[in-house]
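Undergrad: Below: sequence and its predicted model.
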Amino acid sequence: MADVVVALEQPSRIKKGLQNDASVAFLAGGLAGAVSRTVVSPFERVKILLQVQSSSESYSGGVSSAVKQLYKEEGVKGLFRGNGLNCIRVFPYSAVQFLVYEGSKNFIFHVDGVNGNGRLTTFQRLFSGALCGGASVMATYPLDLVRTRLAIQTANLRKLQKAKATSMAKPPGVWQLLRNTYLQEGGIKGLYRGVWPTSLGVVPYVALNFCVYEQLRELVPSQSAYMLAIGALSGGIAQTATYPFDLLRRRFQVLAMGQSELGFHYSGVADALITIGKTEGLRGYYRGLQANLFKVIPSTAVSWLVYELTRDFIKAL
C-alpha cells in the first residue's frame, strides 16, 4: 500500500520540482539580463549609432573615442540613454530565454533538474537555444524596436541642431514612441517591423551562446573566474558568427525614422544584404562589430555568472 501511495505522489513531486526550477530560471535569468546590460550600456548605445549611421557621419575613430564623443555631447545621461527601457525589455527577454531553455530540457528532451538524468547532446542544445531565442524575440520585440529608436533619436536631433542652428527639442518618450509607431506604421505590424531579420540574428546567436557555454561548462570548475571566462568566450563566438544579421536588425528597425537622413533603404533582407555589399563592401556587414564585442563579451560573461550565482542562491534558500 505504501508503494502505491509513493507512486501516486511521485508525479506531483516531480511537477512541483519542475515548477520550482522554472520559477528559479525565470527570476535568475531576468536579473542576469538586467545587470549585464546595465554594465555595458554605453557600448550598447555607441554600437547602435555606428550601425545606423552613414559612412560620412561623425562617430569614428574607434569605440573609445565614440564613447568620449557621446559623453562630451550628451553627458553621463547620454551614455545610458534608453537603458531603463532596455532593462524593462531585457528582464523578460532574458527570463524567457532561460525559462524556455529549461522547459525544453525538461519536457522535450526529458533532462531535468529533479532527477539529473543525463545531459543534452550538441544538437539538443542548439535546438533548445534556438527555441528560447525565438520565444524571447516574439515576447519583447516592440520594446526592442522602441529602445533602438530612443537610442538614436537624440543623435539625429543633435545633427539637425548643428545644421540648422536650432534649439534641441525634447524627444518623444517611450510610450509616445510606442503609440506613434502603432498609429502611424500599421498597428501591430509596425511594432514588429524588422522582426524577421532580428530573428535571423538572434535565434542562431542564442543557440550558439547556450550551446558553447554549456559545452565548456562541463570542462571547468564551478568558480566565478572560470564562469566569466567561458561566458565571455561563448558570447564572443556567437555574436561574431551572426553579426551581419544584428546589423540588419537595427537598420530595419529605424527605416521609418527618415530614410533620407539615414542614407539607406531596403525592400527586404536579400536586398539589404546585396545593397550593403555593393555600397559599403565587406566591412559594411561588420559596421559596429568592435563596439558590439565591447558590449557582448562582458555582458554575456556577467549574465551567465549572475544567472548561476542567483540560481544557486535561490535554490539554497
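TA: Thanks, I have the structure now.
Undergrad: contacts, neighbours, all on C-alpha from now
TA: Will do.
Undergrad: how about the nearest residue to Q124, chain neighbours excluded?
TA: F109 (7.6 Å; CA to CA, 6 or more residues apart in numbering).
Undergrad: That neighbour: neighbour count?
TA: Burial of F109 is recorded as 16 neighbouring residues (other CA atoms under 10 Å).
Undergrad: what about the closest residue to Y192 other than its chain neighbours, neighbour count?
TA: Excluding the flanking residues, the one nearest Y192 by CA to CA, 6+ apart is P142, at 6.0 Å. By the criterion of other CA under 10 Å, P142 has 23 neighbours.
Undergrad: What is the helix or strand hosting P142 packed up against?
TA: Per DSSP states H and E: P142 is located in helix 122-164. If contacts are counted by 3 or more CA pairs under 8 Å, 6 or more residues apart in numbering; DSSP states H and E, helix 122-164 sits against helix 41-52, helix 83-103, helix 174-184, helix 188-191, helix 195-217, helix 224-254.
Undergrad: The structure to be compared is supplied as follows:
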Amino acid sequence: MADEDYDYESLGENCTMTQNAFAGALAGIAEHCAMYPVDSIKTRMQVIQTAAVTTNTASPTLAIQQQVRTSTRNLWRGVNSVVLGAGPAHALHFATYEYCKDYYGANRQGHHPLASAAAGATATLAHDVLMNPFDVIKQRMQLRDSTYRSIRECARVVFAKEGISAFYISLPTTLAMSVPFQSIQFATYEYFRKVLNPNGGYDPSTHVMAGGLAGAVASSLTTPLDVVKTLLQTRGQSHDARIRGATGFMDAVTIIKERYGVRGFFRGFKPRVLTNMPSAAISWSVYEYFKWLLQSSVTHHHGQDHQPNLLPL
C-alpha cells in the first residue's frame, strides 16, 4: 500500500508533461466555470463608479439582490473567454508546478512550504502571461453595463480604442497579486494535504478540504491587490476620466485610497472568498482525480510485474 501511495505522489516525475497539462486544463475549466456568477458579482462590486451608483455596491447582499433582479443570465457573460484561456493557461500552470515541485524538492518526505511556494510562484508566472488578456476580456464583459455580444467583439473594440497595452497594463499588478496568492495557496494546500492525509494516497475528502482552506487563506490575504487589478483591467469602460487615465499600480492605489480609504481595498471581499474557497476545492479535487486516474491507467498498462519501474531512482 505504501508503494502505491508513493507512486501516486510521484506522478509528476512518472507521468508525461502532456498528462499533467491535461489534468490541469480540466481542473482550471471546472474551477472557473463552477463559480463564474459569484466572480461576476465580485467584479461588479470592486469596480469604482461615479458617486451616484456606488452606494448599491457597498454590501454583498444588496449587490446579489441587484444582480438577481437585473437577470441571472448576464452573470455568465464572458465565461467563454475563461474557458478559452483557462484550459491552456492551467495546463501550463499545473505542468510547470509538477516539474518545479520535484525540481525544488517539495516531493520529499515531510513539509516543505518554501519549496511548494516557489513551485507555485514559478507556475504562476507562466500562467498569468498567457491568461491576462483573457482575464481583461472576461472582466470587461462582466460589467453591468457591458454591451459586448462576444469575446471577439470585446477584444477587437478594446484593441481599437486602447491598443495592445490594455491587455497587459494590469499584468504587473496581476503578478504582484497572483505570485503571493498562488504561493500561499500551494504551500497551504500541500501542508493541509499532508496533515489530513499523512499516507499521501488519493483521498477526495482531503483534496476538497485542503483545497478549500488554501483558497480561503490565499484569497483573504490578497484581496487588496485584486481590487487594484480590477480597476486597471476595467478602466477603459469607466465614465470617470481619472480612472480611465490610470497609468499603473501606484496610480490605481492612490485613486482607491482617495475615494474610499483603506476600506476601499476590501471591496468584494466576501464574494472573492466565497468564489475562491469552492473553486480551489474544485480545482484541486479535479486535478488530483485525474492524477489518480492517469496513475491507475499507467499501473494497469504496465502490469504488476513492471511495478518497480514506476519508482523513482
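TA: Thanks, I have the structure now. From a predicted model like this one, the values you see are computed outputs, not experimental measurements.
Undergrad: ok, back up a step: for the helices and strands packed on helix 122-164 of the first structure, which one sits closest to R311 of the first structure?
TA: Among those, helix 83-103 comes nearest to R311 of the first structure, with 11.0 Å by CA to CA.
Undergrad: related to what we said a few turns ago, and the residue nearest to Y192 of the first structure, how far is that from M227 of the first structure?
TA: 32 Å (CA to CA, to the nearest Å).
Undergrad: give me every residue that touches the residue nearest to Y192 of the first structure.
TA: L178, L191, Y192 (CA atoms under 8 Å, 6 or more residues apart in numbering).
Undergrad: Alignment lookup: it to the second structure.
TA: Using TM-score structural alignment, the partner of P142 of the first structure in the second structure is P133.
Undergrad: which parts of the helix ranked longest in the second structure are buried?
TA: If you go by DSSP state H, the second structure has its longest helix at helix 269-302. Neighbour counts using 16 or more other CA atoms under 10 Å place 269-292, 294-295, 299 of helix 269-302 of the second structure among the buried residues.
Undergrad: try stretch 163-177 of the second structure
TA: For stretch 163-177 of the second structure, by 16+ other CA under 10 Å, it's A166, F167, Y168, I169, S170, L171, T173, T174, L175, A176, M177.
Undergrad: Also stretch 54-65 of the second structure?
TA: T57, P60, A63, I64.
Undergrad: list the helices and strands the strand or helix carrying L27 of the first structure packs on?
TA: Assessed by DSSP H and E, L27 of the first structure sits inside helix 2-39. Secondary-structure packing of helix 2-39 of the first structure (3+ CA pairs under 8 Å, 6+ apart): helix 83-103, helix 289-316.
Undergrad: for the first one, packing partners?
TA: Other helices and strands packing on helix 83-103 of the first structure, by 3+ CA pairs under 8 Å, 6+ apart, are helix 2-39, helix 122-164.
Undergrad: buried set for it?
TA: Those would be 83, 85-103, for helix 83-103 of the first structure by 16+ other CA under 10 Å.
Undergrad: Could you find the closest non-adjacent residue to P113 of the second structure?
TA: A187 (4.9 Å).
Undergrad: Of all the helices and strands packed on helix 122-164 of the first structure, which one is nearest L8 of the first structure?
TA: Evaluated over those, closeness to L8 of the first structure peaks at helix 83-103, with 23.2 Å, by CA to CA.
Undergrad: residues contacting K159 of the first structure?
TA: Contacts of K159 of the first structure (CA under 8 Å, 6+ apart): none.
Undergrad: ditto for V158 of the second structure
TA: Contacts for V158 of the second structure (CA under 8 Å, 6+ apart) come out as A166, G236.
Undergrad: which residue lines up with it in the first structure?
TA: Per TM-score structural alignment, V158 of the second structure is aligned with T181.
Undergrad: Kindly report the same for V195 of the second structure.
TA: In the first structure, V195 of the second structure lands on L219 (TM-score structural alignment).
Undergrad: and the gap between its match and I230 of the first structure?
TA: 10 Å.
Undergrad: Show me which of these two is the more surrounded one.
TA: I230 (24 against 10).
Undergrad: on that earlier part again, any idea how many residues pack against the residue nearest to P113 of the second structure?
TA: Neighbour tally, A187 of the second structure, other CA under 10 Å: 24.
Undergrad: quick one, what contacts the closest residue to D144 of the first structure other than its chain neighbours?
TA: Distances taken as CA to CA, 6+ apart place R89 nearest to D144 of the first structure, at 6.7 Å, with adjacent residues excluded. For R89 of the first structure, the contacting residues are T140, L143, D144, by CA under 8 Å, 6+ apart.
Undergrad: Burial check on the last one, number of neighbours?
TA: This points to D144 of the first structure. 23.
Undergrad: Might one say that the residue nearest to P113 of the second structure is in contact with A119?
TA: No: A187 of the second structure is beyond contact range of A119, at 9.1 Å (criterion: CA atoms under 8 Å).
Undergrad: what sits against the equivalent of L228 of the first structure over in the second structure?
TA: Per TM-score structural alignment, the equivalent position to L228 of the first structure in the second structure is V208. With contacts defined as CA under 8 Å, 6+ apart, V208 of the second structure is in contact with A281, I282, W284, S285.
Undergrad: how close does V208 of the second structure sit to F186 of the second structure?
TA: From V208 of the second structure over to F186 of the second structure (counting by CA to CA), the distance is 14 Å.
Undergrad: Hmm, S40 of the second structure is touching R140, no?
TA: No: assessed by CA under 8 Å, S40 of the second structure is found out of contact with R140, at 10.2 Å.
Undergrad: which one of the contacts of R89 of the first structure is nearest G17 of the first structure?
TA: Minimum distance to G17 of the first structure across the contacts of R89 of the first structure is 27.5 Å, recorded for T140 (CA to CA).
Undergrad: check contacts around the closest one.
TA: T140 of the first structure touches R89, P92, Y93, counting by CA under 8 Å, 6+ apart.
Undergrad: on that earlier part again, what about the helix holding P142 of the first structure, distance to the chain center?
TA: 7 Å (CA atoms, centre = their mean, to the nearest Å).
Undergrad: ditto for stretch 289-299 of the second structure
TA: 24 Å.
Undergrad: Residues contacting it, please?
TA: Stretch 289-299 of the second structure has contacts (CA under 8 Å, 6+ apart) with D7, Y8, L11, C15, Q19, N20, A23, Y202, P204, Q307.
Undergrad: Could you identify the pair within those that is furthest apart?
TA: Largest pairwise distance in these, by CA to CA, is 24.2 Å, between P204 and Q307.
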